[in-house]
Each structure stands twice: as C-alpha cells, then as structure tokens.
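A.B. asks: take a look and give me a structure for this.
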Amino acid sequence: MKILHQLGHNCNWGLDTHFDNEIGDGFIFTAYSFDCAKMGQTISRRKSADYLPLSMIDLQFYGNKNSTGGKLATYPFHPINNRRDKTSVGGIEKIQAAVTYQQRLGFKKIIIPFFYLEEQNLNKTIKLISRINKNVRLTHGYEYYMTIPFANESIKNEEYVELLLQAITDINIEFDGYYIVCDSNPGYKKKVSVDFNYYTNLLKVFATLNKQGFKTIHGYANWDAIVFNALTNIDFVSIGTFENLRNFNITRFTEKISGGPSDGWYYSEKLMNFIKAKDLTQFRNTGTLDMIRNDRNAFSDIILDESFAWSTQKPDVHKNYLLAISRFYERMRAQKDIKKRASYVLEKVYKARELYERLATDHKVFLMDESSDYHLDTWAAFIQRNILM
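C.D. replies: All right, here's what the predicted structure looks like:
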C-alpha cells in the first residue's frame, strides 16, 4: 500500500509534508483545483521534475457536460466545454485526449477519466467501459487505471456491484487497475458512514479486483479506509486535507456548493476520530488532553498548545491528520498477513472505544455528534465478522 496526497485547495500543505516531512509516497492532482496550463510547471515552489514522477491526475469527468466549477473548463477536452462547443467530439475521443494529455506531461500512471451515470444506467455504464477498453489506445510504458465512481445508492446495491464487477474483471479487460471513488454519504453530524452495506460492498469491490490481479487506487479516501485496508490489499490509498478531498460527492462537480464555517478539528489516533476544536476545552478542563494526544507529532503539539488560535485555514491543523493517518497506514502495511493486520486494527478499535468509555466514566468528558464514538461499534463488528469468514 502506497499513500498518495489528494491535492486540491492549498495543495502546498500536501506537497510540503511530503518533501519536507516525508509524509506519503506521491500525489493525485485534481483538475478542479489546477489550471490545465499550470500542470507540468512549478507548483508551490516544487519543480515538475520533483513532483511529476510521483504523481497522477484525476481529470474529473464525473459531471459530464453538466460539470461546473473550479478549473475544469481550462481543460479543452473536458466535457464541461460541450455546452458551448456545438461541434464537440464524442466521449471516447475526449477520454483519448485526456489520456494523451497525461502522457505528454510525463505521467507514468494514467487515470482514465469516466462519467458518473445514474444507478439505473448500469447497462450503459458497462457498455461505455467496454468501448473505452477497446478503443482508447493504451500504449506500452504506462500503467492505466480506469475510473469507477460509485454513488451512495449504487455501492449499497448488491446486485449493481456484482454485475459491474463481472464486467470490469472480464478476461478481455486491458486496464492495469482501477481508480475507485465512492460517495459514502456519512449522514447528519457524522464524518464517516456507519452503513454495513457500504462497507460490505466496497470491500467486495477492492477484494475482488485484488484477487483478479488488478491494481487499485482508493481515491478521495476518508479515514474509514482503515477498515478496507485491514481486510484486503489496496495498492494506493489517498489522504487529504479538507473534507472535500476525503469524501467524494458527485454534487460538487454539478452544483456550486461551499463548506460551512469551522474552527477546525483535531484528529486523534487514539480515538480514531476527528474531535471538534471547541470540544478540546473539555479535555483541558479535566486534565485529559494527553490521553488523546498524538505521539511524536510536532503538528499535534503545535495545535494542542493552549495559545493556538484554531482555524481550519491553518496548515498545522491538517498536517496533524496527514502525519497521524499516514503513520497508521505505515504500521498497517508492515503487517503483510491479512488476518494479523485485521487483528491489529481491531485491537486499535477496541482501545479507542475503551478510551471513550474511560473519558466519560472516570473524567466526565462527554463527546457528541461527529466527535463521539458513533462509528467504532460498526467498525469492530464489521472487521470481526470478516476475520471469521
């Protein structure tokens, strides 16, 4: 498992943590945030010779001609330009142009962009993937990863997932692997899903592709990727700063939406969760801050200092997460045996749950909503069930 920074707004934070702090193994640039002409140039003081060999780019065709926002229109082959260009070429030609663009820039791992299609259009999805497989030129010297975007209703539909997997693992498929992005739809006042169908079916996607010899990239991965990586081998997992880089949502590419105000969040390895900045007051008042503090993490020490003025726009808030989650993944990938890795993660989940209980019982620290342990029972049950299978 290699760890890739999903880069978007304030990309310098991800670039800096890699080059200055040795966090992560590479990058996934997102077209929404990067001008077409900028790619291959110096970005945030980093020369192309430094970042390109470690990088991929997600050209984000998800919204097709209904796409909107960001820098997408700067890519002449992006379907967002279909609305203005009545002579526009078809979808396969645009996908081929996207592949050629990546090759010319010097990317060695090519993400083949794909459109998001509604669940009822499964047959159309399968036929289009087959056409791409047959008609897009996959020249030697590159690895090709076909994009598969899952809507929340699609990933929870067992029949949909099964039929799609049959198609994308067909013996005639030429792709080296798949770039998987999935809308987990965490729900109200939650940051990760607690839906068993989401975990079951997305694990099936990764596990099946792995067994069939395809490489996989988990794009827009949230920290619930811990669960999937505990139970199967995923070749690349992304880490991101802002939530829109950790939680895929098709709406972002078809509607203009903005995030609400936030002072920021503290990611605690020991609680396996993000804690609201304002909730840290409880820990200070009860002398329990060290119980959730990330060890050997300079960014954690900075933001837990009482004088720190919290803001989600401050890089150390995000760098704490990037360092903490990447270290956890590194410890996971050191466990080559799947059952041992799953047991290691399960033990961490139990310890996190016990820490929540101890904080509440012994110290009267009560955490609500996103800061609570709402997800840990689901994670424990899911991992335990799959260890026994």
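A.B. asks: CA atoms for contacts and neighbours, from now on please.
C.D. replies: Will do.
A.B. asks: continuing past whichever helix or strand Asn12 is part of, what's the next helix or strand?
C.D. replies: Secondary-structure assignment from DSSP states H and E places Asn12 in helix 11-21. Using DSSP H and E, the helix or strand that follows helix 11-21 in sequence is strand 26-30.
A.B. asks: that next one - contacts with which helices or strands?
C.D. replies: Contacts defined by 3 or more C-alpha pairs under 8 Å, 6 or more residues apart in numbering; DSSP states H and E place strand 26-30 against strand 2-7, strand 55-58.
A.B. asks: pick the most buried one from these.
C.D. replies: strand 2-7 (a mean of 25; mean count of other C-alpha atoms under 10 Å).
A.B. asks: what angle sits between it and strand 26-30?
C.D. replies: Taking axes from the mean of the first three to the mean of the last three C-alpha atoms, to 10 degrees, one finds strand 2-7 and strand 26-30 inclined to each other by 30 degrees.
A.B. asks: I'd like the structure of this one too, to check against the first:
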Amino acid sequence: MTIKLLHQMGHNSIWNKDSFEKDGVGVGLCYSPVHEVAKNINAAKKQLKETSIFDPQFYLPSSQKKKFQSYDFFPNTILGEKGFNTIDYTAISSESAKRCVDFQIKNNFEKIVIPARFYEQIHPKYIEQQSESFVIPFINYIKKIGINTKKKIILTVPITSGMLNVVEYKINILNWITSFPEISGIYFICQHDRSLKQISDASFLVDYMDTIKSTIDADLEVIVGYTNTESILYTLCGDLSLTVGAFENTRIFSLDKFIVSDEDRRGPKPRIYMPELLNWVNFEEAKLLRKQSPELWNAIYKPTKYSEDAFNATTTITFQNPLLYKHYFLTFAEQINNISKHSGNHRVAYVTSMVDQAIDNYNNIKKVFTLEKNGSDEHLIPWRNAINLFSKR
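C.D. replies: All right, here's what the predicted structure looks like:
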C-alpha cells in the first residue's frame, strides 16, 4: 500500500477534476456539497465517482448555505422551515441517515462516509452526541441493507487541537472510533488556529500524528482531510490518504465557509508552491527572486507546464487563475510519490532530509532576499522538532 491523494473539492472544482483526469494527480475526489448542488453530483461522470468519496459535511447542521438545500438529507434541510435543532433532528435522524446513505449508493462512491458534527470547544458529551445523532442511525441503516459487506464504511471525526491537548479526551475518542466493527476507516478533520498559513506548532503536530498513528495501528484506514503542506509529516504515521486542495479553505479547516455571510472578503494574493521550500511563496516575490538570482532560483524551483505558463503570462495572474494550483497538485503529488517509496525509518530519514534541505534553501535566499512572513521558514524548525519527537516515541 502507498500514500494516496484525494482532491478536496471547493470552488472551481473543475481544476481538481482536470488535475485528476488529465494530469493523473490523485486516486479520486472528495465531493463537497457546500460547493456543488446535488443534481450536478448526480450528473457527474460515473468513473469520477467510483474512486471518490462524498463528504456529507454535517459539520454545521444549522448551515443555511444555499447549495445544502438541494440535499434532502442535510439536517437543516430535512427539518424544513423551523430549521435545525438537536432534539427535533434526533427524532428524524434515521431518515436523514437513510437518505444520505442512499445518495452515496446511488452515485456509487467508492466508500460510504458517515458524517459528524463539528464542535469548536471541548464538548463533555462529544461521543454521546455524535453517536446518538449520526453514528448509530447510519450504522443501523448500513447494517440493515448490508452495504458494509460491499463497500468500506468511513466515519468522519472532526476534532480540534484543543481536544488533542487533553490526553483523556483524546484516548476516549480513540476508544470510541475503534469500538464499531462496521467502521473500516476514519476521515479526520482537525481545526488548528494559527497566525500564519503554515502550522508552526510542534506540540500540535506530534499530538495529531500520535492520533493518526494510533488509528492506523488499530487496523483502520485513515484519510486526513483539509491538509496543507504539513501533511508531509503525517506520512510518518504510515500509509494513509491525504487531501490536496486549491483555495486555502480546502487546505485549512474552518466553519466559516459553512456560514452565510454578506461580508465582502478581499481575495488573497496569488502564491506559488515551492516544493524545495515546503511552502507557498507570494507570486510577485517569486518573480523578483527569479529575476534577481537566476542561479539560486534554479536550485529551488521545480518547473511544470503550468508554472511556466504563469511566469510567461502577459496578463496579471490572480488567485482565481488555475495555473498555480495545478502546478501545486503536480509538484506535491511528486513529493508524496517519492515519500511512498520509503517506509519505516527510511521514510523518517527521507522526510527529515526534505525539511533540512528546505532550511538550507531558505538560508541561501536570506542572503539576497527577505520573503514576507507567510512565505518564510518559520514553520520548518517546529517541523524538524516534531519529526524528532514523534520518531523517538
């Protein structure tokens, strides 16, 4: 078994589909109902769905996002005009589960995903609430129709870094997710608040990696959703599935995209993924560095047809342009494929060498150029520490 990549779909999901179909990046897609109405998913190519999964996204059951209204199983939709509340939903949770499972079967997704609610704070009844509202109703219907004998059943487990900090809480969650014989795997979603785009908290990374590895050691398949470049570290936990996304809200989990808002948001500056830096760099700064220090640039730049088109473009590249994202998909997939060739201590050594090389490359850049904070190397020493701490456990 190797490390697999799934495309975390979002806005402009055609870019993900193109990358998967035309460039051969990944093994499938992770469909997102908050971004795509039900009829479009029903009409999608069969071969696209057969190796893909559907995330029902019950994270915010009261979400009034318009596209959720096209799914008759979504909690806020099935309850009609009065909207979601826990007590009323519990009464019809079995019907919601039936409709959701039937939707996934009808579309012949590779696996059946059981959704879960996201709690931003440590909830004293996290397990009881998830079990009563979602897990038990879904498993009961899954067993009733016997689909668990034909397809793998994946349980969504949305958590926060705060939950992982509390050892007893983390152990209880691990005991809970391993208590269902019908469950074949876990789809982890973890929210970790940060000031920079990259995770630079070694303690969190080690806690999350411990959780992932414990789950793999329990013979459960693991999919880690909404991951950014730090997912390279998660490969040290064993063979698993990771996700790649275009826009940041598919690489960093937040409830924001499930909340209806009239607030105008300024689009982010375009960034290019630099595999030799293990980071995304402001595209304008990348162009300056490319022009100023060609020799250094050649040492840190991995060209693709998409990045070359971006650099040669006669019009301004914005964050809405697919070129830089398709470049990321290709280069990141190559990194994951290379990591997959190693296992055990050899994989640890290989990933460590990737981080060390990135640190060296940044040191060379600093001699001629100062990158803005989100394109800097602030995450790399914490990553190096996380690798050391995790590998010695």
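A.B. asks: fetch the TM-score of the aligned pair.
C.D. replies: After superposition, the two chains reach a TM-score of 0.90 (TM-score structural alignment, normalised by the length of the first structure), with 375 aligned residues with a C-alpha RMSD of 2.1 Å.
A.B. asks: ok, back up a step: closest one to Cys36 of the first structure among the helices and strands packed on strand 26-30 of the first structure?
C.D. replies: Counting by C-alpha to C-alpha, Cys36 of the first structure lies closest to strand 55-58 out of those; the figure is 10.8 Å.
A.B. asks: mean deviation of the very next helix or strand once past that closest one from the second structure?
C.D. replies: Where DSSP H and E defines the elements, the next helix or strand beyond strand 55-58 of the first structure is helix 91-105. For helix 91-105 of the first structure, the mean deviation from the second structure after alignment is 1.9 Å (mean C-alpha distance after the TM-score superposition for the first structure).
A.B. asks: chain center to helix 91-105 of the first structure: distance?
C.D. replies: 23 Å (C-alpha atoms, centre = their mean, to the nearest Å).
A.B. asks: picking that back up, what helices and strands are in contact with the helix holding Asn12 of the first structure?
C.D. replies: Here helix 11-21 of the first structure is seen to pack against strand 2-7, helix 315-333 when contacts are counted using 3+ C-alpha pairs under 8 Å, 6+ apart.
A.B. asks: so it aligns onto which residues of the second structure?
C.D. replies: Alignment note (TM-score structural alignment): helix 11-21 of the first structure is matched to residues 13-23 of the second structure.
A.B. asks: what comes up buried for that stretch?
C.D. replies: By neighbour count on 16 or more other C-alpha atoms under 10 Å, the buried set for stretch 13-23 of the second structure is 13, 15-17, 19-20.
A.B. asks: what about the residue lying farthest from the centre of the first structure, helix or strand, and which?
C.D. replies: Most distant residue from the mean C-alpha position of the first structure: Asp362, 35.9 Å away (C-alpha atoms, centre = their mean). Secondary structure assigned from DSSP H and E places Asp362 of the first structure in helix 338-363.
A.B. asks: could you figure out how far the biggest strand by length in the first structure is turned away from helix 91-105?
C.D. replies: The residue-count maximum for a strand in the first structure (DSSP state E) belongs to strand 143-150. Calculated by the same axes, to 10 degrees, strand 143-150 of the first structure forms an angle of 130 degrees with helix 91-105.
A.B. asks: equivalent range in the second structure for strand 143-150 of the first structure?
C.D. replies: Going by TM-score structural alignment: strand 143-150 of the first structure matches residues 152-159.
A.B. asks: how much does the longest strand of the first structure stray from the second structure?
C.D. replies: Relative to the matching residues in the second structure, strand 143-150 of the first structure has an average distance of 0.6 Å after the fit, by mean C-alpha distance after the TM-score superposition for the first structure.
A.B. asks: give me the contacts around that strand.
C.D. replies: Here strand 143-150 of the first structure makes contact (C-alpha atoms under 8 Å, 6 or more residues apart in numbering) with 62, 108-116, 138, 175-183, 215-216.
A.B. asks: any idea how far the aligned residue in the first structure for Val355 of the second structure is from Ser184 of the first structure?
C.D. replies: If you follow Val355 of the second structure across to the first structure using TM-score structural alignment, you land on Val349. Val349 of the first structure sits at a distance of 20 Å from Ser184 of the first structure (criterion: C-alpha to C-alpha, to the nearest Å).
A.B. asks: for Asn82 of the first structure, same thing?
C.D. replies: Distance of Asn82 of the first structure to Ser184 of the first structure, given as C-alpha to C-alpha: 29 Å.
A.B. asks: more neighbours: which of the two?
C.D. replies: Using other C-alpha atoms under 10 Å, the more surrounded residue of Asn82 of the first structure and Ser184 is Ser184, with 26 against 19.
A.B. asks: which residue in the second structure aligns with the more buried one?
C.D. replies: In the second structure, Ser184 of the first structure lands on His192 (TM-score structural alignment).
A.B. asks: ok, that match - contacts?
C.D. replies: Counted by C-alpha under 8 Å, 6+ apart, His192 of the second structure has contacts 160-161, 253.
A.B. asks: number of residues surrounding the aligned partner of Pro113 of the first structure in the second structure?
C.D. replies: Pro113 of the first structure maps onto Pro115 in the second structure when the alignment is built from TM-score structural alignment. Counted with other C-alpha under 10 Å, residues neighbouring Pro115 of the second structure total 25.
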